[in-house]
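# for reference, the sequence and a predicted model appear below.
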Amino acid sequence: MNHFCIIIDSQRGYARLDRCLEAVTHAINTTDSPVDIIVLVDKVRSRYVMLAERHNAQLLERSAGTRGQRYNACAHHTQATTLVFIDPLVELPKGWLAWSERAMLERAWDAVALTVIGTSKLPWLTRLLYSTGDTLALSVKRQWFERVGGFDVEREQGIESDLLLRLVACHARVLNQTPEGNRAAG
């Protein structure tokens, strides 16, 4: 059985964290696999503790370093077989976690991304470049995450796109879902 760990960096949007955790809680109810939730915080405060208790999440204090460093530290903190990185600034579509789980387990994809293509992007450029949008959620099998060295520790922005490109370069099977439909790469 697969074991998920959902990782959310609170530094990217505390104001929307409660709504994000609510969506994650509902998403967990659509899967049969065990799921842990870890919220990265700069400092444990009572408001974080209340949110964590309400949504059965763990808090991990990690303020120093880039976003890539924070995510890597959290990934090394858990033993889950699948790591899920979610941006708290967005609301995930209902059923995305269950869809991701099926794609990875039944269809043997190594990573599944939910990416919104910006309206400023040219359609032909979007086809040429694998990921030119914002990654809202990324599920990746731990073995592949470790194989490519995790997130780039020098980066604060674009870490998901960078990881996806490195996964594809290493021949991982990556499925990229957009609101317009699914697209495979790799």
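That came through fine. Numbering: from 1, shown residues only.

# from now on I want contacts and neighbour counts done on CA atoms only, so please keep to that.
Fine.

# what's the burial count for Gln79?
12 (other Cα atoms under 10 Å).

# distance of it from Ile38?
Remark: distance between Gln79 and Ile38 (Cα to Cα, to the nearest Å) = 12 Å.

# residues contacting the spatially most distant residue from the centre of the chain?
Largest separation from the mean C-alpha position in the chain: Trp124, at 26.3 Å (Cα atoms, centre = their mean). Listed by Cα atoms under 8 Å, 6 or more residues apart in numbering, the contact set of Trp124 is empty.

# in a strand, it, correct?
No: using DSSP: H, G, I helix; E, B strand; the rest coil, the secondary structure at Trp124 is helix, not a strand.

# and for the nearest residue to Gln157 once chain neighbours are set aside, the neighbour number?
Distances taken as Cα to Cα, 6 or more residues apart in numbering put Arg67 closest to Gln157, at 7.5 Å, once the chain neighbours are dropped. Using other Cα under 10 Å, Arg67 has 23 other residues around it.

# Arg67 contacts Val153, doesn't it?
Yes: Arg67 lies in contact with Val153 (Cα atoms under 8 Å); the separation is 7.5 Å.

# try this one next to it:
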Amino acid sequence: MGPACFILDALVTGAQLPRHLANIRSPYNEMANAPIVITALQPDPRSMRLQHHYHAQFLVTPTLTLGARFNYAIAKLKTEWVIIALQTKSLAPDTWAGLTPKLEAYFFDAMQVGLTPPALPARLLQRFLTSAQAHPPYIVIRRSWLEKLGGFDPELDDDAINDFLHRLNACPTRWHPLNPRKNHANDNILS
């Protein structure tokens, strides 16, 4: 079982898919050799070029919703950690610096990658209005914890990510942030 793999969905990443792939395969990324699986509803003319250039695997599943596509990709991979793109926004390759030792530490179940915490006024406004927080560009989650949660809801398409993050926050997930601005600073484990 390998340490980690990346899962990207063509509809979630949109036109930024090549940028995501380039940043993942960058020599500045310590996770550059991790497997990449790209889920899609239909074959894309650029998919063969991207597949060969970035050594990625495409899973074309025209009848599956987003939640089912993520679950299908996760089931196909045999890694201890799953790194899933949740937004169009791609991250710089140096964002992943220091990730490998953190994955080996076993102190947390999931990690939010690239989510900069909002300023105090924004946090207070969110709490007052009980609005949902923005979700991170990527999430790193332990496969065993993902299986305990039941994975993504296979019935959901557009709301699959929000539902999954809500369930992660509702249970006692041991979170660890990995922020691009301060990825070498001492991050605190959130519970």
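Received the coordinates, thanks. In this text, all values refer to a predicted model and were calculated from it rather than measured experimentally.

# thinking again about what came up before, what do we get in structure 2 for the residue nearest to Gln157 of structure 1?
Matched by TM-score structural alignment, Arg67 of structure 1 corresponds to Leu66 in structure 2.

# so Ile83 of structure 2 sits in a helix?
No: if the criterion is three-state DSSP, then Ile83 of structure 2 is strand and not within a helix.

# OK, contacts around it?
Contacts of Ile83 of structure 2 by Cα under 8 Å, 6+ apart are Ala4, Cys5, Phe6, Ile7, Tyr138, Ile139, Val140, Ile141.

# ditto for Thr39 of structure 2
Ile7, Leu8, Asp9, Ala10, Phe58, Leu59, Val60, Thr61, Arg69, Phe70, Ala73.

# structure 1: helices as residue ranges?
17-28, 46-54, 67-77, 96-105, 123-128, 142-147, 159-169 (DSSP state H).

# for the residue nearest to the spatial centre of structure 2, give its distance to Phe152 of structure 2.
Nearest to the mean C-alpha position of structure 2, counting by Cα atoms, centre = their mean, stands Ile84 at 2.2 Å. Separation of Ile84 of structure 2 from Phe152 of structure 2 (Cα to Cα) stands at 12 Å.

# same check, this time on Ser47 of structure 2
25 Å.

# re earlier: isn't the residue nearest to the centre of structure 2 right next to Ala4, touching?
No: judged on Cα under 8 Å, Ile84 of structure 2 makes no contact with Ala4 at a distance of 10.4 Å.

# mind checking what Val84 of structure 1 lines up with in structure 2?
In structure 2, Val84 of structure 1 lands on Ile83 (TM-score structural alignment).

# how close does that match sit to Arg143 of structure 2?
Ile83 of structure 2 sits 10 Å away from Arg143 of structure 2, going by Cα to Cα.

# and if you look at Trp96 of structure 2?
Per Cα to Cα, Trp96 of structure 2 is found 19 Å from Arg143 of structure 2.

# OK, contacts around Pro93 of structure 2?
With Cα under 8 Å, 6+ apart, Pro93 of structure 2 has these contacts: Asn23, Ile24, Ser26, Tyr28, Asn29.

# just those now: which is nearest Ser90 of structure 2?
Proximity of the contacts of Pro93 of structure 2 to Ser90 of structure 2 (Cα to Cα) peaks at Asn23, which lies at 7.5 Å.

# Leu175 of structure 1: which of the helices of structure 1 is closest?
Here helix 96-105 is closest among the helices of structure 1 (Cα to Cα), at 8.2 Å.

# what angle separates that closest one from helix 17-28?
50 degrees (axes from the mean of the first three to the mean of the last three Cα atoms, to 10 degrees).

# mind listing what's buried in helix 96-105 of structure 1?
Neighbour counts over helix 96-105 of structure 1 (16 or more other Cα atoms under 10 Å) mark Trp96, Leu97, Ala98, Ser100, Glu101, Ala103, Met104 as buried.

# ok, now stretch 140-152 of structure 2?
Under 16+ other Cα under 10 Å, the buried positions of stretch 140-152 of structure 2 are Val140, Ile141, Arg142, Arg143, Trp145, Leu146, Gly151, Phe152.

# quick one: the first one and Ala122 of structure 2, what's the gap?
Here Val140 of structure 2 is placed at a distance of 25 Å from Ala122 of structure 2 (Cα to Cα).

# my read is that Asp134 of structure 1 contacts Ala113, right?
No: between Asp134 of structure 1 and Ala113 there is no contact under Cα under 8 Å: 10.0 Å.

# ok, the two, which is more surrounded?
Ala113 (27 against 16).

# for that one, give me its contacts.
Applying Cα under 8 Å, 6+ apart, the residues contacting Ala113 of structure 1 are Thr135, Leu136, Ala137, Leu138, Ser139, Val174, Leu175, Asn176, Gln177.

# tell me which two of the residues you listed sit farthest apart.
Across these (Cα to Cα), the longest gap, 15.1 Å, separates Leu136 and Val174.

# isn't Gln11 of structure 1 right up against Asp42?
Yes: Gln11 of structure 1 sits in contact with Asp42 when judged by Cα under 8 Å, with a separation of 7.1 Å.
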